[in-house]
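Novice: I would like the atomic coordinates for the input below:
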Amino acid sequence: MTTERPWLAAYPEGVPTDIDPSRYTSLVALMEQAFKAYADRTAYTYMGKNIPFGHVDRQSQAFAAYLQSLGLEKGDRVAIMMPNVPQYPVAVAAILRAGYVVVNVNPLYTARELEHQLKDSGAKAIVIIENFAHTLQQCIAQTPVQHVVLCSMGDELGLKGLLVNYVVRKVKKLVPPFQLPGAVGYKTAVAQGRSRRFVPVAVGSEDIAVLQYTGGTTGVSKGAVLLHRNIIANTLQCEAWFNPVLQDIRKTGEQVTSICALPLYHIFAFTVNMMLAMHTGGRNILIANPRDLKAVFKDLQGEVFHNFPAVNTLFNGLAHHPDFNSVDWSHLKVSVGGGMAVQGAVAKLWLEKTGCPIVEGYGLSETSPVVSCNPVTAKEFTGSIGVPKPSTYVKLVDEGGQTVTELGKTGEIAVKGPQVMAGYWQRPDETAKVTTADGYFLTGDIGVMDARGYFKIVDRKKDMVLVSGFNVYPNEVEDVVATCPGVLECAVVGVPDASSGEAVKLVVVRKDDSLTEARLREFCKENLTGYKRPKVIEFRTELPKTPVGKILRRELRDSTPAAAVAA
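Specialist: Coordinates of the predicted model:
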């Protein structure tokens, strides 16, 4: 077994080589066990208010009863479009308990992006924060959505919530005007649900739990089908991996507490924050807007926390912030870096300032998400993505589809394990492209393995650009920009960026000389989420191409002339 999985020798003491996903028949069974066992414990801290597991249990059951009253059937998709607010985990628990499928939606999506996801998933209902309701208004008529539940930032804060909502709506003006006739408020929906009977639904491990949208080599956003057993498996894999540290924290009598600054609609936080804490009785400090670093420090002041999953840009931003020392970092035991490559300089600074090394991990939406991680007992940053999690098999595959056996030789990272998705939603052709004959999932990342079984990513097979942990697919951006009047042709590549790891570079050949950079930026703002918008724009008379006309993206990446315009 160790020859097939040489990395097992690197496992810390107390970490099992395999996990048993059949411990739970569904995520519903996992959650309901947690609600019963930890009813009086704090599940979430939000804007200074502690929200117990028992409250999430009661709210979600009532909300599930409300959703059932709408006439939805088992397996129907319900979208959630919210930042990190308490209604998010309530909605997830309600949707799953009622036998439906969670469709995670980025709240920053444009109307075009939202319309595609709602149509593709076939979502019949959406739970959305009012701040982004104007986006839904623009596209709802073209989608199958029949029911809208509107949330506000202060819904779960009692009387304080009235003040929070006033500030959000009237002072900060963060809720643009919208009209969504027939929409029901979250508090009204929960109240109505309490007066109805919740009917438990038989949900099994092979049922779909989540559609997690991601791109691909084609750039078309598609849903990774994550079954209940996939997310259960990854939750148990993460628990096993964290076990050496979890035991140490529990000996102190403290409740294991995590900072939840990553968005819950991203599968990283969905599993590593929400589901792991649900299973282990841990607490999450919800950060609604991690881009507002001053507010992040305010939320963390006076708090004791042990676990911090984040992306490189957030670690970097916090470490360089003048308010860094206003927070007590002395209890921090694990800093998990994922979503994008962790830079050595950032890891060095973080260790100097907190005494806690960043342990980098690796995963994808298609793997629920975690594939590998450095041991949480590591004392320093390794620069690798660590070793595969329990019950996970990873190999490298060459261009011919053969397994790479020579140490130090590169190949495409291929993964097999209980956390790997069932496929792409209603796209068997796309699923077939990423599945090997022996059942491995092809990640599109090029890696290398050392003698200890540690993996390192050296390149990407795909042209994907990774901006602060979010995937940007050149084809999608190109398709949008190509529709801008005055554009003859265009190409998108990723370029190094000190703040976000990579940034989007757009190269355009004009059809009309009157086309300006300002007009292009405005067009992108109207049609693309912020992280997908070009940071660098360059105009050229022609694009470099192969003899058959394929654009040479690598050549564009390698040349960013002085004529390029940075945002």
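Novice: please count neighbours and contacts with C-alpha atoms only from this point.
Specialist: Will do.
Novice: quick one: contacts for Tyr213?
Specialist: By CA atoms under 8 Å, 6 or more residues apart in numbering, the contact set of Tyr213 is 103-105, 117, 221-224, 365.
Novice: if we go to 10 Å?
Specialist: Contacts for Tyr213 (CA atoms under 10 Å, 6 or more residues apart in numbering) come out as 103-106, 117, 120-121, 220-225, 265-267, 365-366, 424-425.
Novice: quick one: the closest residue to Asn471 other than its chain neighbours and Cys373, what's the gap?
Specialist: Of all residues not flanking Asn471 in the chain, Val465 sits nearest, at 6.0 Å (CA to CA, 6 or more residues apart in numbering). The gap separating Val465 from Cys373 is 22 Å, by CA to CA, to the nearest Å.
Novice: try His134
Specialist: 40 Å.
Novice: who's more crowded, the two?
Specialist: A count of neighbours by other CA atoms under 10 Å puts Cys373 above the other of His134 and Cys373, at 24 against 16.
Novice: pretty sure the more buried one sits against Val336.
Specialist: Yes. Contact criterion CA atoms under 10 Å: Cys373 and Val336 qualify, at 8.5 Å.
Novice: need the overlap of contacts for the two.
Specialist: 359-361.
Novice: between those, which has the most around it?
Specialist: Most neighbours among those, by other CA under 10 Å: Glu360, with 29 neighbours.
Novice: which ones are touching that residue?
Specialist: 309-312, 335-342, 347, 372-376, 381-386.
Novice: among these, name the ones in strands.
Specialist: 309-310, 335-337, 372-373 (DSSP state E).
Novice: tell me the one of these nearest Asn527?
Specialist: Of all those, the one with the least separation from Asn527 (CA to CA) is Ala310, at 27.6 Å.
Novice: right, and the closest one touches Leu262 too?
Specialist: Yes. Assessed by CA under 10 Å, Ala310 is found in contact with Leu262 at 6.2 Å.
Novice: residue contacts, Gly204?
Specialist: Taking CA under 10 Å, 6+ apart as the contact definition, Gly204 lies against 24-29, 99, 227-229.
Novice: to compare against the first, here's another:
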Amino acid sequence: MLTREDVLAGLPTRLHQILDRHPDIHDCAPALHERGETLSYGELRVAVASLAERLALDGIRGGDRVMLVAENCGLLVAALLALSQLDAWAVVVNARLSPGEIENIRQHCGARRVLYGSSVSRDAAAHAEQAGAEVRVLGCLGGYHLGPLNEDCQPEPVEADPTRQVAAMIYTTGTTGAPKGVMLTHRNLLYIAHSASLLRQLGSSDRVYAVLPISHVYGLSAVCLASLFAGAALQLESRFDPEELARALREDGVTLMQGVPAMYARLLELADAGRLELKAPHLRFMYAGGSPLDETLKHAVERRFGIPLHNGYGLTESSPTVSQTRIDEPRRDTSVGRPIPGLEIRLLDNQRQHEVAPGEVGELWVRGPNVMKGYYRAPEQTAEVLTADGWLNTGDLARQASDGALFIVGRSKELIIRSGFNVYPPEVRRCSMPIPAWCSQRWWGVRWRAMKWWLPSSRSPIPMASMRAG
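Specialist: This next block holds a predicted model:
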């Protein structure tokens, strides 16, 4: 059984050092597949060093915040690692946000510069034009835009300790509603990257379909960084296209696919309508997260692909993973699995004074190396959810089975106490929806389509408040 020490052992101190974990012979192995082109690990290492040098010449210092306005692409991956090399903070932002939202984030974080992934994202290109950004071209990374230098930016202190030094900041509605910058340290993200690679048995022969936005913590740590940590290849996709995904599963040798439940529902819907062919001869691992997984959908996906559909739970403030089902212990139910190695949990009663009895529902609190440093420039809001001794209040209600598996039952703010009994709205909704097949999952699909992160016309990222159950 994996322990906390197993995951912490040998962790680098900075994100960019994950490339140094692999032997020189691995330099020829593919790191990134993007739009028919392949970048090897050796080429990625050179690209990261070149971009770091260029950014330093453009005035980026340790402790600066640099916004990365982009969709999934090699430039975004390289920029994350290059900023790590400079000890700057990457403020990762989905290019589909509105200009007003991007400007609010820029002002709040006090960004030194904004880098736009304009060669891949038309939305990023539009933002760059509006900001008066300059064109840059850098070797195999291609073109991008760089916004004006903010002379008023004051750098944050640089910490040698990876548990203190911030690597990335992701803006989210958080656990209390108002948008906040979640400060995630190098240790936070590397702990999840290593944990995910171990629990999914990732290796250098794997090819990971990476369509989940890297601007979302799920795509950042559990997909992108976990794959690079293990020496696997990432197949980068900027937007979800079910026909393209089906083709990649048939033809590209994809071995791991991670997505949200609505993605799987859409695949099945189109396959049942005869609009695409679902074959995945090399696929060995599937995972659903980001929203609750309907049991009927889970079973339908498993019948179609012939392998288990794994499940998990997390939130931005925990980088994000709290729990997941184990690859060697697939489940038939929709439990979100046991806590990841080294993570402590407790379930508290309504008064937050005592732990509930085994099997009962309580408010979920977690503590571990993946828990955020805090909300940027918001000490009072940080104190509302994070205790001095490191316990994070997720704001979710859960129960734990005798085998340690967690079941998420709702949000603590949604709890209704009626005649002394606790009533959980998600359970009421399930009881009031006797609909066959995965129609309840399609209800979640409607919710996700309202968030619109995968649609071509989308201008909104995945709100992390929805990275709760599933």
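Novice: coming back round to it: neighbours of the residue nearest to Asn471 of the first structure, just the number please.
Specialist: Residues lying near Val465 of the first structure (other CA under 10 Å) number 24.
Novice: residues touching it, list them.
Specialist: Contact analysis of Val465 of the first structure by CA under 10 Å, 6+ apart lists 471-474, 492-496, 501-505, 532.
Novice: mind checking the SS state of the residue nearest to Ala202 of the first structure when sequence neighbours are not counted?
Specialist: Excluding its sequence neighbours, the residue lying closest to Ala202 of the first structure (CA to CA, 6+ apart) is Gly99, at 7.4 Å. Under DSSP: H, G, I helix; E, B strand; the rest coil, Gly99 of the first structure falls in the coil class.
Novice: which position in the second structure pairs with Gly99 of the first structure?
Specialist: Per TM-score structural alignment, the equivalent position to Gly99 of the first structure in the second structure is Asp87.
Novice: and the host helix or strand of Cys139 of the first structure, what does it pack against?
Specialist: Using DSSP states H and E, Cys139 of the first structure sits in helix 133-139. Judged by 3 or more CA pairs under 10 Å, 6 or more residues apart in numbering; DSSP states H and E, the packing partners of helix 133-139 of the first structure are helix 111-121, strand 147-151.
Novice: quick check, Met47 of the first structure in contact with Val85.
Specialist: Yes. Counting by CA under 10 Å, Met47 of the first structure does reach Val85; the two are 9.4 Å apart.
Novice: higher neighbour count, these two?
Specialist: Taking other CA under 10 Å, Met47 of the first structure and Val85 do not tie; Val85 has more neighbours (25 against 20).
Novice: the more buried one against Lys49, yeah?
Specialist: No. Val85 of the first structure is beyond contact range of Lys49, at 11.5 Å (criterion: CA under 10 Å).
Novice: OK, contacts around Gln301 of the first structure?
Specialist: By CA under 10 Å, 6+ apart, the contact list for Gln301 of the first structure reads 325-329.
Novice: now a PyMOL select for only the buried ones of those.
Specialist: Buried residues within these, by 16 or more other CA atoms under 10 Å, are selected in PyMOL with:
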select buried, resi 329
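Novice: for the helix or strand encompassing Arg250 of the second structure, give me the average deviation versus the first structure.
Specialist: Element membership for Arg250 of the second structure, per DSSP H and E: helix 242-251. Following superposition, helix 242-251 of the second structure is found to deviate from the first structure by 2.9 Å on average (mean CA distance after the TM-score superposition for the first structure).
Novice: buried ones in that helix, by neighbour count?
Specialist: Neighbour-count burial for helix 242-251 of the second structure, counted by 16+ other CA under 10 Å, picks out 242, 245-250.
Novice: closest one to Val371 of the second structure out of these, please.
Specialist: Here the nearest of the buried residues of helix 242-251 of the second structure to Val371 of the second structure, counting by CA to CA, is Leu245; it sits at 32.7 Å.
Novice: map that closest one onto the first structure.
Specialist: By TM-score structural alignment, Leu245 of the second structure lines up with Val296 in the first structure.
Novice: distance of its match relative to Met47 of the first structure?
Specialist: Val296 of the first structure sits 10 Å away from Met47 of the first structure, going by CA to CA.
Novice: identify the contacts common to those two.
Specialist: Both Val296 of the first structure and Met47 are in contact with 286-288, where contact means CA under 10 Å, 6+ apart.
Novice: thinking again about what came up before, in strands, which of the contacts of Tyr213 of the first structure appear?
Specialist: Counted as lying in strands by DSSP E, out of the contacts of Tyr213 of the first structure, are 103-104, 222-225, 424.
Novice: what's the most distant pair in these?
Specialist: Asn104 and Tyr424 (14.7 Å).
Novice: surely Asp87 of the second structure touches Asp64?
Specialist: Yes. With contact defined as CA under 10 Å, Asp87 of the second structure counts as touching Asp64 (8.0 Å).
Novice: all helices for the stretch 451-567 of the first structure, in order.
Specialist: Taking DSSP state H, counting those that start in this stretch, the helices of the stretch 451-567 of the first structure run over residues 474-481, 517-527, 553-558.
Novice: so which of these is the most packed in?
Specialist: Among the helices of the stretch 451-567 of the first structure, helix 474-481 has the highest mean neighbour count (mean count of other CA atoms under 10 Å), at a mean of 20.
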